[in-house]
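# mind folding the following:
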Amino acid sequence: MAMELESLGTFLKSRRARVTPGDIGLRTYGTSRRVPGLRREELAQLAGVSVGYYTRLEQDQAGAASRQVLDALARILMLDPAESAHLHNLALRRAEPRMVRHQRQRLHPRVLALLESLGRNTPAVVLGRRGDVLAWNRTGHALTAEHVDFEAPQDPARRPSVPRMFFLDSHTRALHENWDELARIHVAYLRFTAGRYPTDRRLAELIGELVMRSDDFARLWATGDVADCTVGTMRMRHPTVGRVSVDYQVWLQPDIPDHRLEIYTANDEPSADALRLLADGQGSDRPGGQGSGGHIPEVVPSAAPR
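Predicted coordinates for the structure are as follows:
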C-alpha cells in the first residue's frame, strides 16, 4: 500500500499549530483562543499576504507559491533548515503528482571508489534514497548487521532495507541502546526524503508498509517531524564485541544526492578497540577486490538512471 503523500497545506497547518503567539512576540491581550497555535490571520499578516491567499495555501488551492512567500512563512514558523527545504520541496510539487516506479538504484562508481579508499579499519555503508544498502565494507557489515548475509546488497531483490530492519527486525532493535532517538531520526528523514521525491512509488510503498506493520513507526510518522540525517551518535550493544559508541557521518556527492556514504568512527578508546577487533576479524574487505569474499557492487555510468 502506497502512503498518501503529505501536501503543502497539511505541513503548513501542522507547523502553524506548533507556534504560539508568545513564541514570536505577538501580544494577545488575554483574549481566548480556539486554536493551539497561530491563527491563519496572524500568520498571513506577518508573512505579508492576504488571509484569503494563505487560506488557499493551506487548502492546496493557491497554485505555485513564490520563494519570497515561502521564506517568510519559514521564518515566522521558525522552521529549521531541513524543515525549510521540505517546505520548498512540497511547494514545487503538483497537487496530484503521478507516481512512478523508479528503477532499483545501482551503485555509482565514484561512491564505490570512496568506499574502497576507506580500507577495512573504517566501517562504512552506502545507502540509497530509500535506505536500501547498496554496498558495505566488511567492517561496516559486521558493525551494523552481522546477522544479515554480507552478499545481500548484490541482489536488488534481497538488499537490506535499513528502515525495515530498524522497525521490523528484533536483532537490529536490540543492537541499538539509543533506539528511540535513532528511530525518531529515521522517520523524520524518511518524511524529508518523501518531500524531495514525491513521485517515488517504491518510497511511498515503503512508508505505507511501515505504518501498517509497526506501531512505533506509525506513532512517529504521525508527529510530522522532518529532519535531515547527516551526523549523530549510535550507542550499541554488539553481540560480538560488546558495548560500542560510534559517531556516524554522511558523505554526499553534490551530483549524486541519492547515494549516501555513511562512515562510523569510535567515540572512546574501548569503542576503538572494538572496531579494531571487528576489522581484524574480517580480513581484506575491498568491496570489489578479488579473493576477498566480498560483494562486487554493480556499477553504472553517471548518465544511467538512479
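
# hey, let's count contacts and neighbours off CA atoms from now on
Noted.

# which parts of the stretch 101-250 of the chain are strands?
Taking DSSP state E, counting those that start in this stretch as the test, the strands found in the stretch 101-250 of the chain are 124-127, 133-136, 231-238, 242-253.

# okay, the ones you listed, which one's buried deepest?
Using mean count of other C-alpha atoms under 10 Å, the stretch among the strands of the stretch 101-250 of the chain with the greatest mean number of neighbours is strand 133-136 (a mean of 28).

# got a list of contacts for it?
Where contact means C-alpha atoms under 8 Å, 6 or more residues apart in numbering, the residues beyond strand 133-136 that reach it are 105-107, 115, 124-128, 153-154, 159-162, 287, 295, 297.

# this one next, for a side-by-side:
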Amino acid sequence: MGVPGLLGEFLRARRARLLPDDVGLPEYHERRRVAGLRREELAQLAGVSVSYYTRLEQGQSVNASDAILDAIAGALRLDEHEREHLHQLAAQRPRPQRRPPPERLDPLTRDLMRSLEGVPALVLGRRTDVLAWNALGHALLAGHLDRTAPERPADRPNLARMLFLDPHTRDLYADWPRKARAVVGNLRQVAGRHPEDALLASLVGELSMKSPEFAALWSDHRVKPCEADEYELRHPLVGALAVAQQILVPARAPEQSVVVVTTADGSGAENAIKLLAMRARD
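Okay, the predicted model is just below:
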C-alpha cells in the first residue's frame, strides 16, 4: 500500500467513526449512504474546501500545511498519537520498497539484558521480532518455543504473529483482546513512520490473511504506542499472576524496545516469578 493510500485509509476510517451529533452538526435523520461524517461535513468542520479535502483523502494533494492538518485532526477529534500519525503520513513520499537487513542487537542493549536477569525481559525490534530474551522472559512468555531462536534472524519469533496465530500465547493473556489492540495500535504507528518497510508490509499481509481478528483491528486504524500496561497472565506452570509490562527505549537503538515485566512487591505474582526462575535454572 502506497503512502497516499495509507493517508486516505486513515482519514476515511477516522471519519467513519464520527456522527454529526458527535461534533455538533445538525442531523436531519435522512438516510445516509456512508458511515460517519460525509466529506463535506468534515471539510466544513476543518474550514477547508470540499474539493481540497477530497484530493487529500484521495492522495492527489501533497504538501498540506501543518495548520490544515491540525484543523483536520481537530475536526476528527484525534488524540495526540493519532494527530502525530496523521502528520507522519502526510509528510511521507512514496519510495521503492527495499528488503531491509535483519535488525541487530546493540552491545549496550545486550549488557542491559544481562543486568536484568532477575526479572523477565525481552528485546523487540520495530516489527515486534524478538531480538533477545533472558531465561526468565522466555520462561514466562514463550517457554514452549526454542530459547535460542532469537539468535538466528531467520528463526526469530515475532510477538504479533505469536499473539494472533499461536494458541499458547493467546491463552497466556486473560484479556487477550486488550493485548491484541495494544500490539496492533503500536504496529500502526510504526507503519506510519516506515511505509516503505517491505518486511512490515509482509507481516501485516500475512496476519490479515490468517487472522480475521487482526484484519478487523488493522482496518480500524487506531494508533497507540505500547508504553506500559498491566495484564493478568495465565501461565501453564505457575498459574494466574498480575504483571506490569513496561517499555524501555535503548539510547542507541530507538526503534527497538526492551520489555520488562514487573510485579507488585510482596504479591503472589512476585512469588510466582521466583518459582518460575527456579524452574528456569533447572
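
# circling back to that earlier point, of the strands of the stretch 101-250 of the first structure, which approaches Leu175 of the first structure most closely?
Nearest to Leu175 of the first structure among those is strand 231-238 (5.2 Å), distances taken as C-alpha to C-alpha.

# which residues of the second structure does that closest one align to?
Under TM-score structural alignment, strand 231-238 of the first structure corresponds to residues 228-235 of the second structure.

# what ranges does the second structure have for its helices?
If DSSP state H is used as the criterion, the helices of the second structure fall at 3-16, 39-46, 50-57, 66-75, 80-91, 107-115, 135-142, 159-165, 167-172, 176-193, 198-210, 212-219, 268-281.

# which of those is buried the deepest?
Neighbour counts averaged per stretch over these are highest for helix 135-142, at a mean of 22; criterion: mean count of other C-alpha under 10 Å.

# what span of the first structure lines up against it?
Helix 135-142 of the second structure maps onto residues 138-145 of the first structure, going by TM-score structural alignment.

# once aligned to the second structure, how far is that stretch on average?
Superposed on the second structure, stretch 138-145 of the first structure shows a mean distance to its aligned partners of 0.7 Å (mean C-alpha distance after the TM-score superposition for the first structure).

# contacts for that stretch?
120-125, 150, 172, 238, 263-264, 275, 278-279, 282, 284-285, 287, 294.

# I'd guessed Pro21 of the first structure sits against Arg33; true?
No. At 10.6 Å, Pro21 of the first structure does not count as touching Arg33 under the criterion of C-alpha atoms under 8 Å.

# out of the two, which sits in the more crowded spot?
More neighbours sit around Pro21 than around the other of Pro21 of the first structure and Arg33, counting by other C-alpha atoms under 10 Å; the figures are 15 against 10.

# excluding sequence neighbours, find me the nearest residue to that one.
Once its chain neighbours are removed from consideration, Pro21 of the first structure has its nearest residue in Leu38; the separation is 6.1 Å (C-alpha to C-alpha, 6 or more residues apart in numbering).

# ok, the one you found touching Ile24?
No. Taking contacts as C-alpha under 8 Å, Leu38 of the first structure lies outside contact range of Ile24: 9.7 Å.

# now the match of strand 231-238 of the first structure: how far from the chain's centre is it?
If you compare the mean C-alpha spot of stretch 228-235 of the second structure with that of the full chain, they lie 17 Å apart, counting by C-alpha atoms, centre = their mean, to the nearest Å.

# contact partners for Asp200 of the first structure?
Taking C-alpha under 8 Å, 6+ apart as the definition of contact, the neighbours of Asp200 of the first structure are Met99, Val100, Arg101, His102, Ala194.

# repeat that with 10 Å
Each residue near Asp200 of the first structure by C-alpha atoms under 10 Å, 6 or more residues apart in numbering is listed here: Ala2, Pro97, Arg98, Met99, Val100, Arg101, His102, Gln103, Arg130, Thr193, Ala194.

# where's the counterpart of it in the second structure relative to Phe10 of the second structure, distance?
In the superposition onto the second structure, Asp200 of the first structure corresponds to Asp197 when matched by TM-score structural alignment. Asp197 of the second structure sits 18 Å away from Phe10 of the second structure, going by C-alpha to C-alpha, to the nearest Å.

# swap in Ala264 of the second structure?
Taking C-alpha to C-alpha as the measure, Ala264 of the second structure falls 39 Å from Phe10 of the second structure.

# do the same with Trp218 of the second structure
Separation of Trp218 of the second structure from Phe10 of the second structure (C-alpha to C-alpha) stands at 10 Å.

# what sits against the closest residue to Val19 of the first structure other than its chain neighbours?
Leaving aside its sequence neighbours, Val19 of the first structure sits nearest to Gly37 (C-alpha to C-alpha, 6+ apart; 5.0 Å). Gly37 of the first structure sits next to Lys13, Ser14, Arg15, Arg16, Ala17, Arg18, Val19, Thr20, Pro21, Gly22, Asp23, Leu43 when contact means C-alpha under 10 Å, 6+ apart.
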